[in-house]
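Student: Fold the following, please.
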Amino acid sequence: MASEGSRPGRRMCNGMTDNEITEALDDSDIDFSDTNSDDDPAYLPPELMPLRNCGSSSSDDDERSDDTLLEAQVPSPAISENSLNIPVFVASRGRARSTNRRGRGRSFARGNIAIRSRSSPSLSLNNSAQLSDNWTAEKLEPEALDLIYPAYFHTEREDWEWHQFYDEYIDEEILSVIVNATNRTHILETGKSLGLTLKELKTYLGITMLMSALQYPQIDMYWSAKWRIPAIAKAMTRNRFYFIRKRLKCVYDPDVTTEQKVEKVWKVKPLFERILKGCHLQDRPKNLCIDEMIIPFTGRCPMRQYCPNKPNPVGLKVFVLASPQGVVCDMVIYQGDTTYPELKALGFGLGESSVLFLTRTLVPGHSLFFDRYFTSVKLCDELVRRGFHGTGTVMRNRIPRDCILKEERLFNKERRGSTEVKVREDEKLAITMWLDNKPVLMMSSCYCDDNHDECECWSKKERRYETVRRPEVIKMYNQNMGGVDLADRMLAVCPSRNRTKKWTIRVISHLFDLCVVNPWLQYRVEETKKQSLKKNIMQLRHYKLELGNKLIRDGDIDDDQTDDDITEDYEELEPKHKKRKVLVKLVPTLECRLNKAAHLPDFNVLKQHRCRRSSCDKKTTVFCKKCEIFLCFVPNRNCFTLFHEDDS
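Tutor: Here you go, the predicted model:
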């Protein structure tokens, strides 16, 4: 039996033998290096569809494997290689081997082989042969979209106190919902009442804010004998703090229906919606940005995601609409397939659906900026249809096939700052390629390279700054895209991220942090408008400390008390036998002692206590109802009156 190399070739439909076709193949200009086994093996260009039946057949075509006969697709004499400007090849039995004329080596493939273009892996023919450049407009003519003014309800905040910005996001109504849900859930699980009150919840929130601003490595240290913080330790005991933190709830589970549980965030939905209500009240400039935010959490969670290149890559993904100044205006937590069911049914991807969903509270006329995770031609066209402009970086594989740009290896050889602009024929969409350290691709429905300027960029090769030509689309993108990143940086200054195994506790803490960052950004803007000195504007950490201290005081003060009536609480004294520590009431401040209101004597007939006046060491049963300390009150020893008249 003759070997495969010397075997007589079969006659094909055009009269050529296998050997003749192989020789023609060796002289051809085709390169199989881009062949991908994932392509459709039955694919042929439209010009070659009549040739599908020209190949020889085999009796076992239905049962062939990778090593079986590969049918050759050979053009007829009426269709020449030169007329179609495409390479012609044939696959023989077993492995197909080809060596091109330019000596680029050999390429082997198994199974059916599809014709491919060398310049673009996704095209079946050469661009110049099959596709025409439809992005040939000379100038971008964007849709004229005017922002309706005033577009939103503008609240006058000029005379607001620093703490009033916080009240836009958290009010007593949502705190009462949390208190009721927490108490009812605890009764359902244990049969006992937790006893949580609205004032105690405010105290708890104030303590968490102080903890996040002070950043002790362990929660127990705030109550330790050596490192204790009096503002925290006196407001609530450590065990009570842990007790509330562990059982904090936003909803009462039996009240939630099965339809409501389809949303995976139903456990925190009341708090999330109340904060969204505050976000929707904020002023929104014409230019807004959309990006991802991560709520860090590495425990078990049905919505946990991994996003590389983020400071905290593991956690809950949140799509955020923010102003360039970092104020969060809208957001949505990614929940998987249940996030945007209506938009996905219309054929939009996740990134496209996120942008369209976040525009639901906007009036037409805004310009939106986003990164390449969201950008596509379909999204930009849909935004224009809804009355918005879109601008963002774009992936090369999302550029339309009929938009022919320079090859990257050739574009890299040009001078830094070079640009290439392609405008669609309808003059409503432009793609700009700009050379920085590497090519940057931008897609926009309102900006291109019409109004360019110059910027200073660092040259790593020359080790100095150099002047680089910058298109308008790059300038506008850099100015307006960093709002979500700025909010992320502010949230990372003093976050409430103590260890927890419950994703609900982490989300609640993150949302309350957001209710501090957003008000602080607004407070800083208003103080800047008033031309306040920079040193008089509170920094974020100081702002959070003051807000936490105010919440603690609001939780401790009774309705009939004033700030002057507040006294220091308790101190720890070491007993003589050192068996246990005794809590003894501290001596009130001088201002509280000299305030004549509500200082009334009372009697404790059960036990005598040492008089707390510094110059007296007698025991007495009389104590002050306001100061809550014992003072002598007898005819020859009136320490009660003397204590409230001077500083003795």
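Student: CA atoms for contacts and neighbours, from now on please.
Tutor: Fine.
Student: all strands of the stretch 401-550 of the chain, in order?
Tutor: 419-423, 430-435, 439-444, 453-459, 464-470 (DSSP state E, counting those that start in this stretch).
Student: Between the ones you listed, which one is closest to residue 511.
Tutor: Among the strands of the stretch 401-550 of the chain, strand 439-444 comes nearest to residue 511, with 33.1 Å by CA to CA.
Student: Show residues contacting that closest one.
Tutor: By CA atoms under 8 Å, 6 or more residues apart in numbering, the residues outside strand 439-444 that reach it are 375-376, 380, 389-396, 408, 411-412, 429-434, 473-474.
Student: I'd like the structure of this one too, to check against the first:
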Amino acid sequence: MGRNRFQLLLRTIHFVDNEGVPEDGKTDKLWKIRPFLKMFREQCLLVTPEENQAVDEMMVPFKGQYSHIKQYIRGKPNPWEFKIWCRCSKSGILHDFEVYQGKTGTNRDKSALGVAGEVVSKLSDTLPSHKNYKLFADNLFTSVGLLEKLQQTGFQYTGTVRANRLHGCSLKSEKELSKLGRGTSDYRVEQDTNIICVRWHDTKAVTLMSTCVGTLPLDTAKRWDKAQKEYRDVSRPLIIKEYNSNMGGIDLLDSCVVRYKFQLKSRRWYMYLFLHFIHLAVVNGWFFYRRDCQMLGLEKPLILRRFQAQIATGLIQVNTTKKRGRPPLDRPESPTLQPKRVRIPPSRDARKDQFAHLPIKIDKRRRCAICQITTNTHCEKCNVSISFTENRNCFREYHV
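Tutor: Model prediction:
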């Protein structure tokens, strides 16, 4: 596809008919892209969730002027961004999300849980209740009211908590724990709701609340000692281990999205969200692929870059008459400077689409892609040599 055609298609893409949307529907700040977001969310909800789920925020950089939902967060690498609330599994698979529209975009400001607490409550509504699902989140979301509400709806919760949300819980201060040494902890248990609050001292004191895990059994974690200049074992409660092992799913997803993300400028703010969710779909598919490879015992699955290239190749070649790609380079005059040609096999989707795979005869004999026997039978679309004899039909085996 040429550049001009690609830019033309990009300019004409729309997700909703602007003239067909009533004035009541435009109160939603995401009405220009709402059909796409709804379709994408429905597909995410079809995935069977894992037992441990993490809730956190994901940021999409945006510096344009024509958007009412962009947020300014001081100290970030990209201060102006779109904020997306996400619920992911430990492996990084996205299960549910919601694009934040600002304080005026929702009716949660008057709730006792606040905006962040209501986000966890809404994202947990799409999970089956009383099925032993465990939620993890950081101190932005955690409060006593949230833990009590999730208990009533049949969910367990673990997360860090801020000091001003402890409601009179008398834990040892950071100064007292630092005198006792690194790795010390203190905890309190609320008898009525069985909520535990733990404060553990590492380099600093960190406070966590949970309804499903406590301090025992203790284990050890390696930490660097500046005074002795060596690693030493530090005592660690179980709640710290569970939180650290289940909270990194969204960070893993975000890092994979940013790793091979192509930049595209547009005056329309919703195009940035559209492209971001396209990358989320690719990374989500890669996580499924790695999970299936692990179940099947495959040792070397494709890396994310190769997986992304296979998807692009499959979308280009499926249901086409012949193999497409760049035209061959002109041969240079000097024979020593001839470019090295690498034969790239077709994608599996294009190979098995059963469309326009025509056998032809070529002058030069090549090895068969299945049995490695030399043959002059060639697939016009796949651009590979495949033997086709009375005793062996590799052509059918390769395409079915």
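Student: TM value for the aligned chains?
Tutor: Between these two chains, after superposing, the TM-score reads 0.78 (TM-score structural alignment, normalised by the length of the second structure); 335 aligned residues with a CA RMSD of 2.4 Å.
Student: What residues does residue 527 of the first structure make contact with?
Tutor: By CA under 8 Å, 6+ apart, the residues touching residue 527 of the first structure are residue 537.
Student: what do we get in the second structure for it?
Tutor: Using TM-score structural alignment, the partner of residue 527 of the first structure in the second structure is residue 293.
Student: Tabulate the strands of the stretch 401-550 of the first structure (JSON lines), appending distance to residue 364 of the first structure.
Tutor: JSON lines is the format used below for those (distance: least, CA to CA, whole Å):
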{"stretch": "strand 419-423", "distance to residue 364 of the first structure": "24"}
{"stretch": "strand 430-435", "distance to residue 364 of the first structure": "21"}
{"stretch": "strand 439-444", "distance to residue 364 of the first structure": "17"}
{"stretch": "strand 453-459", "distance to residue 364 of the first structure": "29"}
{"stretch": "strand 464-470", "distance to residue 364 of the first structure": "29"}
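Student: which residues does the residue nearest to residue 465 of the first structure when sequence neighbours are not counted contact?
Tutor: Among residues not flanking residue 465 of the first structure along the chain, residue 458 sits closest, at 4.3 Å (CA to CA, 6 or more residues apart in numbering). For residue 458 of the first structure, the contact set (CA under 8 Å, 6+ apart) comprises 464, 465, 466.
Student: 10 Å instead, please
Tutor: The neighbours of residue 458 of the first structure, taking CA atoms under 10 Å, 6 or more residues apart in numbering as the test, are 437, 464, 465, 466, 467, 468.
Student: how close does residue 98 of the second structure get to residue 247 of the second structure?
Tutor: To residue 247 of the second structure, residue 98 of the second structure is 18 Å away according to CA to CA, to the nearest Å.
Student: So which of those two has more stuff around it?
Tutor: residue 247 (25 against 17; other CA atoms under 10 Å).
Student: In contact with the aligned residue in the first structure for that one, which residues are there?
Tutor: Aligning on TM-score structural alignment places residue 247 of the second structure opposite residue 481 in the first structure. The neighbours of residue 481 of the first structure, taking CA under 10 Å, 6+ apart as the test, are 287-291, 322-326, 368-371, 391-392.
Student: Okay, and which of the residues you listed map to strands?
Tutor: Using DSSP state E, the members of these that fall in strands are 287, 288, 289, 290, 291, 322, 368, 369, 370, 391, 392.
Student: Now neighbour count and distance to residue 385 of the first structure too, for those, in TSV please.
Tutor: Formatted as TSV, these follow (neighbours: other CA atoms under 10 Å; distance: CA to CA, whole Å):
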residue	neighbour count	distance to residue 385 of the first structure
287	20	18
288	24	18
289	27	19
290	27	19
291	23	22
322	29	22
368	26	14
369	28	17
370	24	18
391	30	15
392	26	17
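Student: now, among those residues, which is nearest to residue 249 of the first structure?
Tutor: Of those, the one sitting nearest to residue 249 of the first structure (CA to CA) turns out to be residue 322, at 28.2 Å.
Student: Next, the contact list for the aligned partner of that closest one in the second structure, please.
Tutor: Mapped onto the second structure by TM-score structural alignment, residue 322 of the first structure lines up with residue 88. By CA under 10 Å, 6+ apart, the contact set of residue 88 of the second structure is 49-50, 52-56, 94-97, 135-136, 246-253.
Student: Measure how buried the nearest residue to residue 88 of the second structure once chain neighbours are set aside is and give me the count.
Tutor: The shortest distance from residue 88 of the second structure to any non-neighbouring residue, by CA to CA, 6+ apart, is to residue 94 (4.6 Å). Number of residues near residue 94 of the second structure (other CA under 10 Å) recorded here: 26.
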